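[1] pasting a predicted model and its sequence here:
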Amino acid sequence: MSLGDERESSGGYGGTGQTRTRLPDTDPDPYGTQRRGPRSSSRGLVTVVGVVVLLIAAIAFANRGGGDASDTDGTTNKPDAAPTAPSGQHPVKTKSATGIPSGFPQNREGAESAGANYAVALGSAEMFDKDKRDAILQSIIVPSRVSYFKGMLDKAYSPAFNKNVGLNEDGSTPQGYTFVSRTSPIGTKVTEASQESATVDVWCSGLLGLAGENSTTPVTNSWFTITMELKWTGDDWKIVTHSQKDGPTPVPGDDRASSADEMAKAVEEYGGFSYAR
């Protein structure tokens, strides 16, 4: 899907462009029921690394103590500054009419949290419904750019595009299937920041497809990075521009692909998150 000059690749919101997935060659189930033989050496290495990471995390947690603990000089304990370290900021407690978190603090962490939550909204299944899509855009886009985004996305979410991802031309889900479109932020990074504006990169993993028996568009996974230019507007961060590029993408593992029923059940039973830095 294209957003004109504001896109850097052919991927759509939440990875709605081309994706790459590995499915078993001999299994008629598009989700696959077979798996390759275990790679003992790589598995062993992953296990060792996992144990080391857990030990380091446990030691770090023990050294930090309680969440509200303070040093003897009265300063609050916080993790050392690092790109991957959480700031300790609490999630926002307010939401817009669309259910999207709002009221982010006017600082770098607030901009990162806003970017992560907005990425989730833009990659959601609700974006395939025009009324819900318009409401989402009204909540997260700066007022002066809402009409522009609505026009661009009305063209992007065309009957042909809906059909390409397995939906009916009007964006509704075919009977007997479960439509999946989810974006999960993996990490965030501020590349530029001032009191009134910020540019945030959000590294994401996305799911897209139709779960159900005989689906010709099974749920697949993609990796992409969303870049958002945010502006402090009306006591909150709002999107001015948005672009997306592929990756970084990890090497696929040898996990068995779930069945159509398993995938549909997972989507129905597992809810999403509000993200805070």
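    That came in fine, so what should we check first? Numbers count the residues shown, from 1 in each chain.

[2] for the rest of this, base every contact and every neighbour count on C-alpha atoms.
    Will do.

[3] how long is stretch 18-25 end to end?
    Stretch 18-25 stretches 20 Å from its first residue to its last (C-alpha to C-alpha, to the nearest Å).

[4] next, count neighbours for Trp232.
    Trp232: 21 surrounding residues under other C-alpha atoms under 10 Å.

[5] check the secondary structure at it for me.
    strand (DSSP: H, G, I helix; E, B strand; the rest coil).

[6] isn't it up against Ser194?
    No. Trp232 is beyond contact range of Ser194, at 9.8 Å (criterion: C-alpha atoms under 8 Å).

[7] ranges for the strands of the stretch 1-150 of the chain?
    Assigned by DSSP state E, counting those that start in this stretch, the stretch 1-150 of the chain shows strands spanning 94-95, 101-102.

[8] name the stretch among these that sits most buried.
    strand 101-102 (a mean of 24; mean count of other C-alpha atoms under 10 Å).

[9] contacts for that strand, please.
    Val92, Lys93, Thr94, Lys95, Ser96, Ala114, Asn117, Asp236, Ser274 (C-alpha atoms under 8 Å, 6 or more residues apart in numbering).

[10] make TSV from those and add distance to Leu210 to it.
    Formatted as TSV, those follow (distance: C-alpha to C-alpha, whole Å):
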residue	distance to Leu210
Val92	32
Lys93	33
Thr94	32
Lys95	29
Ser96	29
Ala114	29
Asn117	24
Asp236	35
Ser274	25
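
[11] of the strands of the stretch 1-150 of the chain, which approaches Gln34 most closely?
    strand 101-102 (40.2 Å; C-alpha to C-alpha).

[12] for comparison:
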Amino acid sequence: MSLGDDNGYGNDSGRTDDGYSTIGGTRQTRTRLPDGEGGDSYGTPRRPARKSRSLVTVVGVVVLLIAAIAFANMGGGGGKGNDGGSGNSGSKPNSSSTAATGTKPVTGKNGSIPSGFAHDEQGAQSAASNFAVALGSDGMFNTDTRRSIVQATHDPAVVESLLAALTKAYSPGFLKNVGLNEDGTTPSGLTFVSRTIPVGTKMVEQSGDTATVEVWCTGLVGMAGQGSTKPVTATWFTISEKLRWVGGDWRIESSSQTEGPTPVNGDNRASTADEIAGAVQGYGGFTYAR
């Protein structure tokens, strides 16, 4: 996989200098018609038509960069994508896919990232979920914490070449385009948000010391606070991680990302920038294991 593959990083992929630009989508403003205007025969107001909001944001950029660079360096193939995403194919999940396994969550840490996952299907899925959280975090935008995250989540054989490529990717210009200062710090009075939240996992393939796990995720990304021009938005995507058992734990050998599955947006009132900033500062992230 190269930076010119179908993940949107080709020369004519539609990517612009704006880190929040769209690929195959446009930003739209939702307008609700007054009651009684365009309603149906039961007097219910018609829900306005919605065009797809772009789902390619910084969270997507982070994982896509990792996938593209790792594949380019190692010659890996593309991920399996979103199998069964349409709901019309594939087998239905059984109760064990969401039930507790009885295995205690890991207690070890590799830096700030959980470690010591079991050498089985449950351990691989837990590892993949935790890795998705770490790689979609705001720590990836800081040079020192990015190194720690990559070292803790990836096969040591690919770490240095991946870090070198990521240093170029997270250039001062890129950081500025997503609303950060050129050194990766957040402008005064604002809160930078970049979080990935796993919704579910699926074991695609497992054989001995290798496993391929798909993690269905939602993500939050943007800049919260008064005066922000990059509001926090939600995204949906699926990460495919090829894992290898290295040094007594699961590590990422390569990864890729696809868009969706994406549910229909609800009619929740959008919170203010200050409310979002307060929530991000007041609610910590999760460690995933089951």
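    Arrived safely, thanks for sending. Every value quoted in this text rests on a predicted model; they were computed, and no experiment measured them.

[13] please say which position in the first structure Ala132 of the second structure maps to.
    Applying TM-score structural alignment, one finds that Ala132 of the second structure aligns to Ala119 in the first structure.

[14] so what's that match up against?
    Counting by C-alpha under 8 Å, 6+ apart, the residues that Ala119 of the first structure touches are Gly14, Thr183, Pro185, Val202, Ile226.

[15] just the buried ones from the residues you listed, in ChimeraX syntax?
    The ChimeraX selection below is limited to those of the contacts of Ala119 of the first structure classed as buried (16 or more other C-alpha atoms under 10 Å):
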select :14,183,185,202,226
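
[16] take the contacts of Ala119 of the first structure and map them onto the second structure. Which survive?
    Contacts conserved in the second structure for the contacts of Ala119 of the first structure, using both residues aligned by TM-score structural alignment, their matches' C-alpha atoms under 8 Å: Thr183, Pro185, Val202, Ile226.

[17] could you find the closest non-adjacent residue to Glu213 of the first structure?
    Nearest residue to Glu213 of the first structure, sequence neighbours excluded (C-alpha to C-alpha, 6 or more residues apart in numbering): Ala260, at 6.1 Å.

[18] distance of the one you found from Gly206 of the first structure?
    Distance of Ala260 of the first structure to Gly206 of the first structure, given as C-alpha to C-alpha: 17 Å.

[19] for Val52 of the first structure, same thing?
    Val52 of the first structure is 28 Å from Gly206 of the first structure, by C-alpha to C-alpha.

[20] between those two, who's got more neighbours?
    Taking neighbours as other C-alpha under 10 Å, Val52 of the first structure and Gly206 compare with Gly206 leading, 24 against 12.

[21] for that one, which residues are in contact?
    Contacts for Gly206 of the first structure (C-alpha under 8 Å, 6+ apart) come out as Gly14, Gly15, Gly123, Ser181, Arg182, Thr183, Ser184, Asn221, Ser222, Trp223, Phe224.

[22] closest to Val165 of the first structure out of those residues?
    Ser181 (9.9 Å).

[23] longest strand anywhere in the second structure?
    strand 191-207 (DSSP state E).

[24] the helix or strand just after that strand aligns to what range in the first structure?
    Counting by DSSP states H and E, the next helix or strand C-terminal to strand 191-207 of the second structure is strand 210-224. Using TM-score structural alignment, strand 210-224 of the second structure lines up with residues 197-211 of the first structure.

[25] how close does the matching stretch sit to the second structure?
    Here stretch 197-211 of the first structure, set against the second structure after superposition, deviates by a mean of 0.6 Å using mean C-alpha distance after the TM-score superposition for the first structure.

[26] aligned to Gly88 of the first structure, what sits in the second structure?
    Match for Gly88 of the first structure (TM-score structural alignment): Gly102.

[27] who's in contact with the residue nearest to Leu208 of the first structure when sequence neighbours are not counted?
    Nearest residue to Leu208 of the first structure, sequence neighbours excluded (C-alpha to C-alpha, 6+ apart): Ser181, at 4.5 Å. Going by C-alpha under 8 Å, 6+ apart, Ser181 of the first structure touches Gly14, Gly123, Ser124, Ala125, Gly206, Leu207, Leu208, Gly209.

[28] next: Ser158 of the first structure.
    If you count contacts by C-alpha under 8 Å, 6+ apart, Ser158 of the first structure has them with Glu169.

[29] what residue of the second structure matches up with it?
    Aligned by TM-score structural alignment, Ser158 of the first structure pairs with Ser171 of the second structure.

[30] from Val61 of the second structure, how far out is that match?
    Distance from Ser171 of the second structure to Val61 of the second structure, by C-alpha to C-alpha: 13 Å.

[31] hang on, the earlier thing: tell me who's in contact with the residue nearest to Glu213 of the first structure.
    Tyr31, Ala211, Gly212, Glu213, Pro218.

[32] and in the second structure, which of the residues you listed remain?
    Those retained in the second structure, by both residues aligned by TM-score structural alignment, their matches' C-alpha under 8 Å: Ala211, Gly212, Glu213, Pro218.

[33] weed out the non-buried ones from those residues.
    Buried by 16+ other C-alpha under 10 Å: Ala211, Gly212, Pro218, out of these.

[34] which helix or which strand is home to the last one?
    Same thing as Pro218 of the first structure. For Pro218 of the first structure, there is no helix or strand it lies in under DSSP H and E.

[35] quick check, it in contact with Leu207.
    No. Shown here, Pro218 of the first structure and Leu207 do not form a contact pair, counting by C-alpha under 8 Å, at 10.0 Å.

[36] in the first structure, what sits opposite Phe237 of the second structure in the alignment?
    Per TM-score structural alignment, Phe237 of the second structure is aligned with Phe224.

[37] its match contacts Gly247, correct?
    Yes. Judged on C-alpha under 8 Å, Phe224 of the first structure makes contact with Gly247 at a distance of 4.3 Å.

[38] what do the two both touch?
    In contact with both Phe224 of the first structure and Gly247: Trp203, using C-alpha under 8 Å, 6+ apart.
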